[in-house]
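Student: Prediction below, plus the sequence it came from.
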Amino acid sequence: MEAIAAALIAGIIGFFLNLRESKITHKRTERLNYINEQIKSLYGPLFLHVRAGYEINEYLEDKFERKPIQDLTEIELEEWRVWANEVFIPLNMKQEELLLKNAHLLIENELPKCIVELITHTSEMKVLKNKWEKGDIAKNFSHPYPHELKSYSESSYLLLKNEQKKLIELIK
């Protein structure tokens, strides 16, 4: 009789331990799925676009000997406008689109300042592009690209990749 009771108790304990482990695994899987979505739809592409923009900007700064835009010659300024129209503005617009479509995937509860600054900068660049197309060659803009976006996108991406890796190991 004692053996039956012990087996029954062991079975019940085993059942609840398995149930608990199943719930933990389910929560980890849900978290992993959410992180995968954050990486796929927002932070991965954002990191790539920001990084590409920085690499291109470094190239141009070297080419123009790190002169401020207002000190560029007319020929240099014309080349800069081509790069802005063909590369920077489209990259910024892709970043803006990623953020607007996927704001629900942001890690933070509050909107990071660098994201608001990116939207502001991109909006201003769209207006400048329109003016350039109409012959109004404005040299300056008041909302520079938010340099903090580089560290934000990189640190957020790496944070999620590390958490993803840990969850994959735990679920195995």
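Tutor: That came through fine. Numbering: from 1, shown residues only.

Student: C-alpha from now on. contacts and neighbour counts both.
Tutor: Will do.

Student: Spatially central, which residue of the protein would that be?
Tutor: Centroid-nearest residue in the chain: residue 43, 3.1 Å away (criterion: C-alpha atoms, centre = their mean).

Student: how deep is residue 26 tucked in, by neighbour count?
Tutor: Residue 26 has 13 neighbours, counted by other C-alpha atoms under 10 Å.

Student: Relative to residue 113, how far out is it?
Tutor: Separation of residue 26 from residue 113 (C-alpha to C-alpha, to the nearest Å) stands at 34 Å.

Student: How much space separates residue 160 from residue 145?
Tutor: With C-alpha to C-alpha as the criterion, residue 160 and residue 145 are 24 Å apart.

Student: whoops, I mixed them up, residue 15
Tutor: Counting by C-alpha to C-alpha, the gap from residue 15 to residue 145 is 57 Å.

Student: Residue 120 now?
Tutor: Using C-alpha to C-alpha, residue 120 is found at 9 Å from residue 145.

Student: Next, residue 136: secondary structure please.
Tutor: At residue 136, secondary structure determined by DSSP: H, G, I helix; E, B strand; the rest coil is coil.

Student: structure B:
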Amino acid sequence: MLEGIVGWLSQSGNTATSAIVTGVAGFIAKGIYDLQVQRRKEKLERINQQLKLLYGPLYSLSAASGLAWKEFQENYWPDRQTFFSEGRKMRPGDLALWRLWMRSVFQPINEAMCEAIEKNSELLIENDVPTELSELLAHTEVYKTVIARWDAEDYSEHLASFNYPSELEAYVNRCFLSLKEQQRKLIGYRVPAVKHSGAGDTDTQASAQASLASTFTNREV
């Protein structure tokens, strides 16, 4: 009989121990899950802010700037790669046209991009300001002095000493699309794969991308 009591106590002890272990394991698992959810939420919130305040505005503004530059080129100087081509004598009307587009189109867009960067630098993906953005900041600031001369009717200078960053559009597009992809994954949405009917589709896309890249390479503003 004593052996039976001892066996029953031993069996009960094992059951209680098992319940305690199960409870502790469940508590730990819930803690880990809650921590993962919180981290996921915080990461999503940061990405949302990055897209809303920095990379979204940069994406739309740089696209608008690129399209405006293309329109400017196609309508007024389709026969050359840059507005101020080497060896070309600029007429007063050409320079007045440049000042008009610079003042009313390109500089305002550049200043809007710089404002987004300066106000939201803590949202940058990188630890330091990347070259493409620092060059844009410098270019825009230098051009302010050129425009100030125009306001004083001094037209001796028409270009900034610091060029517009040729890789800006590519950098902004890369960052924006990367963040959008991360955002989709965090909210549980997957982008369906694009199916191509043949090699010709790929060749057409590559050709279009190369054409667009060449349009933006020779930017002067």
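Tutor: Alright, I've got the coordinates. Keep in mind it's a predicted model, so treat the numbers as computed, not measured.

Student: neighbour count winner among residue 15 and residue 145 of structure 1?
Tutor: Under the criterion of other C-alpha under 10 Å, the comparison of residue 15 of structure 1 against residue 145 puts residue 145 first, with 17 against 12.

Student: Please verify my assumption that the more buried one contacts residue 116.
Tutor: No. Under the criterion of C-alpha atoms under 8 Å, residue 145 of structure 1 makes no contact with residue 116, lying 10.7 Å away.

Student: tell me, what's touching the two both at once?
Tutor: Here residue 145 of structure 1 and residue 116 have no joint contacts, going by C-alpha atoms under 8 Å, 6 or more residues apart in numbering.

Student: Once you drop chain neighbours, what's closest to the equivalent of the residue nearest to the centre of structure 1 over in structure 2?
Tutor: Under the alignment (TM-score structural alignment), residue 43 of structure 1 pairs with residue 55 of structure 2. Counting by C-alpha to C-alpha, 6 or more residues apart in numbering, the nearest residue to residue 55 of structure 2 once its immediate chain neighbours are dropped is residue 176, at 5.7 Å.

Student: Relative to residue 10 of structure 2, how far out is the one you found?
Tutor: According to C-alpha to C-alpha, residue 176 of structure 2 and residue 10 of structure 2 sit 63 Å apart.

Student: swap in residue 76 of structure 2?
Tutor: 94 Å.

Student: ditto for residue 147 of structure 2
Tutor: Distance from residue 147 of structure 2 to residue 10 of structure 2, by C-alpha to C-alpha: 91 Å.

Student: Let me see the ranges of the helices in structure 2.
Tutor: 2-49, 56-76, 92-101, 107-119, 131-151, 168-186, 199-217 (DSSP state H).

Student: CSV for those helices, including distance to residue 125 of structure 2?
Tutor: CSV is the format used below for these (distance: least, C-alpha to C-alpha, whole Å):
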stretch, distance to residue 125 of structure 2
helix 2-49, 10
helix 56-76, 13
helix 92-101, 32
helix 107-119, 12
helix 131-151, 12
helix 168-186, 8
helix 199-217, 23
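
Student: Which of those helices sits closest to residue 84 of structure 2?
Tutor: When those are compared by C-alpha to C-alpha, helix 92-101 sits nearest residue 84 of structure 2, at 9.5 Å.

Student: What's the local residue count around the alignment partner in structure 2 of residue 52 of structure 1?
Tutor: In structure 2, residue 52 of structure 1 lines up with residue 64, judged by TM-score structural alignment. Using other C-alpha under 10 Å, residue 64 of structure 2 has 15 other residues around it.

Student: Same check on the one 5 residues further on?
Tutor: A total of 19 residues lie near residue 69 of structure 2 under the criterion other C-alpha under 10 Å.

Student: If you count neighbours, what's buried in stretch 67-81 of structure 1?
Tutor: If you call a residue buried by 16 or more other C-alpha atoms under 10 Å, then stretch 67-81 of structure 1 has these buried ones: 72, 77, 80-81.

Student: Can you give me the end-to-end span of it?
Tutor: Start-to-end span of stretch 67-81 of structure 1 (C-alpha to C-alpha) is 15 Å.

Student: what's the spacing between the residue nearest to the centre of structure 1 and residue 109 of structure 1?
Tutor: For residue 43 of structure 1, the distance to residue 109 of structure 1 - C-alpha to C-alpha - is 16 Å.
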